[in-house]
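Novice: this one's sequence-less:
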């Protein structure tokens, strides 16, 4: 009888664990942009509990991304998750007086995502995996663009040009077109520089200096 009960308990635990894993997988597949947009909308409409809940979802997403991230990109994603958790708590306590604070935290989340995508693109290119390089480069570009929108920063002409070339290159890579190694290397370096520059602009220290 004892053995039967033990087996039942173990089986029940496995089922619960499987449910948790499936739930997490489903959650991570949701659009982080939709989550952020809803959080902002709820905050502006004074639906504070819902806004805090959405921000917590964003933190969970970033934490899930950190788990599967490269060693170089993991810290920024973890830091973003913690910052989102704190923001959610502050929102719930009524300690956030401006939507700009929320937007800045979301911008930094996108910086972390852009940085990780960029790292993965360079690692994929080092392995000569053109399609993966293109996919990660495309993700880096999109995350950088969304981050800039949330930060409300004017995009410089040079940055616009770099992002345009990056989009074109990612498309070529995904289509398995013939590319010169030097061309890819220069484009990866250029978008990496833009991501780094954006990160410095939206860092907590940088924003406090304004």
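Specialist: Right, received. Where do you want to start? Here the structure is a predicted model, which is why all the values come from computation and not from measurement. Residues are numbered from 1 along each chain as shown.
Novice: alpha carbons only for contacts and neighbour counts from here, please
Specialist: Fine.
Novice: Secondary structure element for the residue nearest the centre of the chain, which one?
Specialist: Nearest residue to the geometric centre of the chain (Cα atoms, centre = their mean): residue 113, 3.1 Å. Residue 113 is part of helix 99-126 when elements are defined by DSSP states H and E.
Novice: where along the protein do the helices fall?
Specialist: Assignment of helices within the chain using DSSP state H yields the ranges 2-28, 32-44, 48-67, 74-93, 99-126, 130-151, 157-174, 181-202, 204-208.
Novice: Please tell me how far the residue nearest to the centre of the chain sits from residue 182.
Specialist: Counting by Cα to Cα, to the nearest Å, the gap from residue 113 to residue 182 is 25 Å.
Novice: Check it against this one:
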């Protein structure tokens, strides 16, 4: 689910749909956090900071004020990176 919302946030951002991108980014962060908990994988400090940052950026997008394009792009990119990292950890545990 986290990856689906990450992709939606990316697509919405590319279409300049800020509020929709914010909602999707927030959902991606929530589902990433849940996935980490469900997998039993303790999130690294960096991942926790990315999740926190994604919530902040998402809130700004949803409100419609106070965000910068670079900040949003970085927030979306970073959450995608953390989702991919967790996916690799989970795949490794399965083997």
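Specialist: Alright, I've got the coordinates. From a predicted model like this one, the values you see are computed outputs, not experimental measurements.
Novice: care to give me the TM-score?
Specialist: Scored against TM-score structural alignment, normalised by the length of structure 2, the superposed chains reach a TM-score of 0.95; 95 aligned residues with a Cα RMSD of 0.9 Å.
Novice: quick one: the helix holding residue 113 of structure 1 to helix 74-93, angle?
Specialist: Per axes from the mean of the first three to the mean of the last three Cα atoms, to 10 degrees, the angle that helix 99-126 of structure 1 makes with helix 74-93 is 160 degrees.
Novice: elements contacting helix 99-126 of structure 1?
Specialist: Under the contact definition 3 or more Cα pairs under 8 Å, 6 or more residues apart in numbering; DSSP states H and E, helix 99-126 of structure 1 sits against helix 32-44, helix 74-93, helix 130-151, helix 181-202.
Novice: okay if I get these as TSV plus mean neighbour count and distance to residue 19 of structure 1?
Specialist: Output for these, formatted as TSV (neighbours: other Cα atoms under 10 Å; distance: least, Cα to Cα, whole Å):
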stretch	mean neighbour count	distance to residue 19 of structure 1
helix 32-44	18	22
helix 74-93	20	23
helix 130-151	23	29
helix 181-202	17	37
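Novice: Figure out which of the ones you listed is closest to residue 103 of structure 1.
Specialist: helix 130-151 (5.4 Å; Cα to Cα).
Novice: so that closest one aligns onto which residues of structure 2?
Specialist: Here helix 130-151 of structure 1 aligns to structure 2 at residues 18-39, judged by TM-score structural alignment.
Novice: Please enumerate residues in contact with the matching stretch?
Specialist: Under the contact criterion Cα atoms under 8 Å, 6 or more residues apart in numbering, stretch 18-39 of structure 2 has outside partners 1-6, 8-13, 42-43, 51, 54-55, 57-64, 76, 79, 83, 86, 90.
Novice: For PyMOL, write the selection for the buried entries among those.
Specialist: Here is the PyMOL command that selects only those of these that count as buried (16 or more other Cα atoms under 10 Å):
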select buried, resi 2+3+5+6+8+9+10+12+13+43+51+54+55+57+58+59+60+61+62+76+79+83+86+90
